[in-house]
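Enquirer: Dropping a prediction and its sequence here:
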Amino acid sequence: MITLIKNGYVVDPASAREGKFDILIKDDRVLKVEANIKPDDYKIKVDKVIEAGGKFVMPGFIDLHVHLREPGYEYKETILTGSLAAACGGFTTICAMPNTNPALDNPDTLKYVFDQAERGLVNIYPIAAITKGQEGRELNNIAELVKAGAVAISEDGKSVMDTLLYYKAMEEAAKIGVSVFAHCEDKSLAADGVMNAGEKADELGLPGISNAVEDIITARDVLMAKETGAKLHLCHCSTKGSTFILDMAKQKGINITGETCPHYFTLSDKDIPEDDANYKMNPPLRSPEDVEAIKNALKNDILDVIATDHAPHSMEEKEESMLKAPFGIVGLETAFSITWTELVKTGILSYRQLVEKMSLNPAKILNIDRGCIGEGSVADIVIIDPDKEYTIDKNEFFSMGKNTPFHGKKVYGKVLYTIVSGQVKYEYANS
């Protein structure tokens, strides 16, 4: 299969290329990237031509933080529907978090994910649980899980509160060279909180979660990464304090990266209109001051990655009060457009930075052959219409989850094509 993408504006930091280029794809690889490619010059017959004039062409996005819910919670999402949502959102690779039922804590459950992923549209890599059943009591065989295909380890959805056990996990991860993805939450301090502690929580009569809940465990995990030499990745940073700690750790030469999510640089607790569980996520929406800190950390490359923390739930679950409803919102189908609208069009991030944070840096953290459109690289590519304005409509999501605070939000930037290993897996109907 030969595909030619014509006249697109290519943004590819990995190859230091930005500008108008054509891309010639043969089977699953990029064959040529240059201006005005003429197939006859290469004695090649092109099977498909995609006209990308006025459009952006970027490496496919990589989401380090997705809850696919399968096995065990297929009423919320399946690996197949999650992959459909990912392709629609421009993601060519996603990482499946381990808090399923059973948890991704042994080679058999990892194999199940890989088997189901063969039916999907995008690359899916599992992240394995640190402890058995994610119960925080007994360490998993990390080497065995990495050998079985896990690209990282995490207890996401909670922190490993047993510091000694977590220290041993970091030591083992350092020996193997696999990243530790940290969900930073002091569970005892969080108690029964459901939203950010502050005036809005008081106004709604809901228990709050202080910034210290995140910051304390962030500091602990950074110190342990320094001691053990483990590669630490901070998940869903939401506070000014966590970005400050991340910045200090980097300056000290600690092997650390950090991610945030679109809701943390777009919404604050003041945007919560009422007791609406579509605004309930963990960590919670923070103060306007925290939102500005997250934006600055992205702009100054303190935060390396924009992930989604895609967390689908049923409509019935999210119709409950925030006191009873589960934490989490969906994000695969909205992350790019929100990032483009809120950060790129406003001048906070450059085109290059967007690609670094949504593609190149995630690929580096996972140590996978993705995040680049250089000649010979895997042809994972997304084509974007930067000027397309539309209104987010949860009823049009491919995801089974409709739990989003962004329903009805006007945004710019539409994914037109998602190409995975040289094959068009998603094409916008009006492209």
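Expert: Thanks, I have the structure now. Numbers count the residues shown, from 1 in each chain.
Enquirer: alpha carbons only for contacts and neighbour counts from here, please
Expert: OK.
Enquirer: Can you name the residues that contact T81?
Expert: G120, F398, S399, M400 (Cα atoms under 8 Å, 6 or more residues apart in numbering).
Enquirer: The nearest residue to K158 once chain neighbours are set aside and D309, how far apart?
Expert: Among residues not flanking K158 along the chain, H183 sits closest, at 5.9 Å (Cα to Cα, 6 or more residues apart in numbering). As for H183, its distance to D309 is 11 Å (criterion: Cα to Cα, to the nearest Å).
Enquirer: shared neighbours of these two, anything?
Expert: Common contact partners of H183 and D309 (Cα under 8 Å, 6+ apart): H236.
Enquirer: residues near the nearest residue to Q423 once chain neighbours are set aside, how many?
Expert: Leaving out its chain neighbours, the residue that sits closest to Q423 by Cα to Cα, 6+ apart is D28, at 7.3 Å. Counted with other Cα atoms under 10 Å, the neighbours of D28 add up to 19.
Enquirer: And stretch 282-301, end to end?
Expert: This stretch, stretch 282-301, spans 23 Å end to end (Cα to Cα).
Enquirer: and if you look at stretch 87-106?
Expert: Using Cα to Cα, the end-to-end distance of stretch 87-106 comes to 28 Å.
Enquirer: Measure how far it is from the centre of its chain, please.
Expert: The chain centroid and the centroid of stretch 87-106 are separated by 10 Å under Cα atoms, centre = their mean, to the nearest Å.
Enquirer: Now it: buried residues?
Expert: By neighbour count on 16 or more other Cα atoms under 10 Å, the buried set for stretch 87-106 is 87-100, 102-106.
Enquirer: out of H183 and D309, which sits in the more crowded spot?
Expert: Neighbours were counted for H183 and for D309 using other Cα under 10 Å; D309 has more, 27 against 24.
Enquirer: and the more buried one, how far is that from K187?
Expert: D309 is 19 Å from K187, by Cα to Cα.
Enquirer: Quick one: the strands in the stretch 201-350 of the chain, in order.
Expert: 208-209, 232-234, 256-260, 305-306 (DSSP state E, counting those that start in this stretch).
Enquirer: what does the second one contact?
Expert: Residues external to strand 232-234 that are found in contact with it (Cα under 8 Å, 6+ apart): 179-184, 218, 221-222, 225, 255-259.
Enquirer: what distance separates it from the centre of its chain?
Expert: Distance, centroid of strand 232-234 to centroid of chain: 13 Å (Cα atoms, centre = their mean).
Enquirer: tally of neighbours for A182?
Expert: Neighbour count for A182, taken as other Cα under 10 Å: 25.
Enquirer: Count the neighbours of the spatially closest residue to it that is not a sequence neighbour for me.
Expert: Leaving aside its sequence neighbours, A182 sits nearest to L234 (Cα to Cα, 6+ apart; 5.0 Å). Neighbourhood size, L234 [other Cα under 10 Å]: 24.
Enquirer: let's bring in a second one:
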Amino acid sequence: MKPMLIRGGRVVDPSQKLDAVVDVLLAEGLVARIGENLDAPEGAETIDAAGLVVAPGLIDVHVHLREPGQEHKETIESGARAAAAGGFTAIVAMPNTDPPIDNPANVGFVLAEGLRAGGARVYPTGCITVGQNGEQLTEFGELIEAGAVAVTDDGRPVSSASMMRMALEYALAFDLPVAVHEEELTLSRGGSMNEGIIATRLGLTGIPNEAEDVMIARDLMLAELTGGRLHVQHVSTRRGVELIRAAKARGIRVTAEATPHHFTLTDAAVAAYRTDAKMNPPLRSEADRQAVREGVRDGTLDVIATDHAPHHYDEKEQAFEDAPNGIVGLETSLGLSYTELVGTGILDLSQLIDRMSCAPARSMRLDTGMKLGSLAVGFQADVTLIDTRIEWTVDRATFLSMSRNTPFHGRDLRCRAVRTIVGGRTVWSA
């Protein structure tokens, strides 16, 4: 692999508190040097990055790739390429496939297919419980040895408090993050959108905030009891943000996600039974949306993650109650996050890159084990070149993802990745 010199870009790397116009030299798959007026080694590829932002590669820690078992929605290859087109150099794949990723062989399959795909890096997670049935813990040590970076039953909550306690205690032996989908099923059962005036008007059964809040509170207490590493996925409620903020103040080991759809949209997007706006947790009220935005601003929600959930057109074209939950997000996340957060003054550019690169790496331990989330010398040569001046309109027909289920079709955005570099090799460019 020949060296690559990225010349004259604005390098923004929160992990080093760096924001300056300097050059970045990549060699042998690693960051080799950063500085002014670097000389290009013989045979190096030189990229003129004048006017562009040079960031440590973006990382999405919550992606559904659907393979094995639902390849008509997405494959590991198509998801890895869609991720690269969105500026992501690494993604963390959820294990709720068919069959679930609950054993070393299935972890190895995802890892191997991710390497073969040639897009963003793909890191598997393993299930917390066998078959995601909540009854028996998987062999965490074997999953890690096979390549899993975390455990989660995402798509399903761990309903048993004693099982969740055991998971946190078991994971502690490996310093393994336990990522949780927070939903109290007896409160959410039968619901298909946020409980409120819009659900009443549409005649749909609502899901109260408390279905999420109760489980967040429980798991924060269990994390405090055990000392385990808790990662709360797709936080959508005011109380959830408050609970996590208070837990962090008490020193509980917790990280948490916000999704672009939860800090951009409210349940008003469900008007006319719009299934592209159906997700779990559901789009909430304006007060909840503002709380999520504030949580991202102050770092309570340290990670921006897409919860990329592809579905076939025919599946979404059902009655609202019958349609599956979820939207695609890999190719819109950066533009939405910049437009909604930086464009409105909630975050500055360095904070946005921290939430989309450095903090995701820390939350899944990818900064230490894999050397991701930084442009420090010796880290992986994973770089995202970003043009914050680009104005563009979301067009689902252009997605590299195999699915098109997005409520953002036709939305005008600003900021886009123009080149994605993984291991010193360009895997996507505009």
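Expert: Structure's in. What do you need? As the structure is a prediction and not an experimental result, all values here were calculated from the model.
Enquirer: A325 of the first structure and S421 of the first structure: what is the separation?
Expert: From A325 of the first structure across to S421 of the first structure, the span is 39 Å (Cα to Cα).
Enquirer: okay, now the equivalent of S188 of the second structure over in the first structure: neighbour count?
Expert: Alignment note (TM-score structural alignment): S188 of the second structure maps to A190 of the first structure. Neighbourhood size, A190 of the first structure [other Cα under 10 Å]: 20.
Enquirer: roughly how far apart are the closest residue to A190 of the first structure other than its chain neighbours and V355 of the first structure?
Expert: Once flanking residues are discounted, A190 of the first structure sits nearest to I209: 5.4 Å by Cα to Cα, 6+ apart. Distance, I209 of the first structure to V355 of the first structure, by Cα to Cα: 32 Å.
Enquirer: try Q251 of the first structure
Expert: Taking Cα to Cα as the measure, Q251 of the first structure falls 23 Å from V355 of the first structure.
Enquirer: Same drill for the two, tell me which one is more crowded.
Expert: For Q251 of the first structure versus V355, the count of surrounding residues by other Cα under 10 Å is larger for V355: 26 against 9.
Enquirer: now, which of the buried residues of stretch 87-106 of the first structure lie within helices?
Expert: Judged by DSSP state H, helices contain the following of the buried residues of stretch 87-106 of the first structure: A87, C88.
Enquirer: The stretch 51-200 of the second structure: strands as residue ranges?
Expert: Taking DSSP E, counting those that start in this stretch, the strands of the stretch 51-200 of the second structure run over residues 53-56, 58-63, 88-93, 121-124, 151-152, 178-180, 193-194.
Enquirer: Tell me the residue in the second structure aligned with T93 of the first structure.
Expert: Under TM-score structural alignment, T93 of the first structure pairs with A90 in the second structure.
Enquirer: Please apply the same query to K345 of the first structure.
Expert: Correspondence of K345 of the first structure to the second structure, assessed by TM-score structural alignment: G343.
Enquirer: Count the residues that sit near its match.
Expert: Using other Cα under 10 Å, G343 of the second structure is surrounded by 16 other residues.
Enquirer: What distance do you get for it to F263 of the second structure?
Expert: In this view, G343 of the second structure and F263 of the second structure are 13 Å apart by Cα to Cα.
Enquirer: what does M94 of the second structure give?
Expert: In terms of Cα to Cα, M94 of the second structure sits 22 Å off from F263 of the second structure.
Enquirer: Scan the contacts of T81 of the first structure and report the most crowded one.
Expert: Using other Cα under 10 Å as the neighbour criterion, S399 leads those with 27 neighbours.
Enquirer: what do we get in the second structure for that residue?
Expert: Under TM-score structural alignment, S399 of the first structure pairs with S401 in the second structure.
Enquirer: ditto for P326 of the first structure
Expert: Aligning on TM-score structural alignment places P326 of the first structure opposite P324 in the second structure.
Enquirer: just T243 of the first structure next, same as before
Expert: Counting by TM-score structural alignment, T243 of the first structure lines up with V241 in the second structure.
Enquirer: Same check on I272 of the first structure?
Expert: Using TM-score structural alignment, the equivalent of I272 of the first structure in the second structure is V270.
Enquirer: Who are the contact partners of that match?
Expert: Going by Cα under 8 Å, 6+ apart, the list of residues near V270 of the second structure reads A277, K278.
Enquirer: repeat that for 10 Å
Expert: By Cα atoms under 10 Å, 6 or more residues apart in numbering, the residues touching V270 of the second structure are M193, N194, I198, A199, L202, D276, A277, K278, P282, L283, F320, P407.
Enquirer: which of these are also in contact in the first structure?
Expert: Counting by both residues aligned by TM-score structural alignment, their matches' Cα atoms under 10 Å, the first structure reproduces these contacts from the contacts of V270 of the second structure: M193, I198, A199, L202, D276, A277, K278, L283, P407.
Enquirer: Can you tell me which of the residues you listed is closest to S337 of the second structure?
Expert: Nearest to S337 of the second structure among those: P407, at 15.0 Å, using Cα to Cα.
Enquirer: Could you find the closest non-adjacent residue to the closest one?
Expert: Take P407 of the second structure and drop its neighbours on the chain: the residue closest to it by Cα to Cα, 6+ apart is D276, 5.1 Å away.
Enquirer: Is the one you found in contact with K316, as I believe?
Expert: Yes: between D276 of the second structure and K316 there is a contact at 7.1 Å, judged by Cα atoms under 10 Å.
Enquirer: The two - which one has more neighbours?
Expert: Looking at D276 of the second structure and K316 with other Cα under 10 Å, you find the greater number of neighbours at D276, namely 25 against 22.
Enquirer: and the residue nearest the centre of the first structure, what is it in contact with?
Expert: In the first structure, the residue lying closest to the centroid (Cα atoms, centre = their mean) is A307, at 2.4 Å. By Cα under 10 Å, 6+ apart, the contact set of A307 of the first structure is 61-66, 94, 235-236, 258-262, 331-332, 335-336, 357-359, 362.
Enquirer: Give me the buried entries from these.
Expert: Of the contacts of A307 of the first structure, these count as buried by 16+ other Cα under 10 Å: 61-66, 94, 235-236, 258-262, 331-332, 335-336, 357-359, 362.
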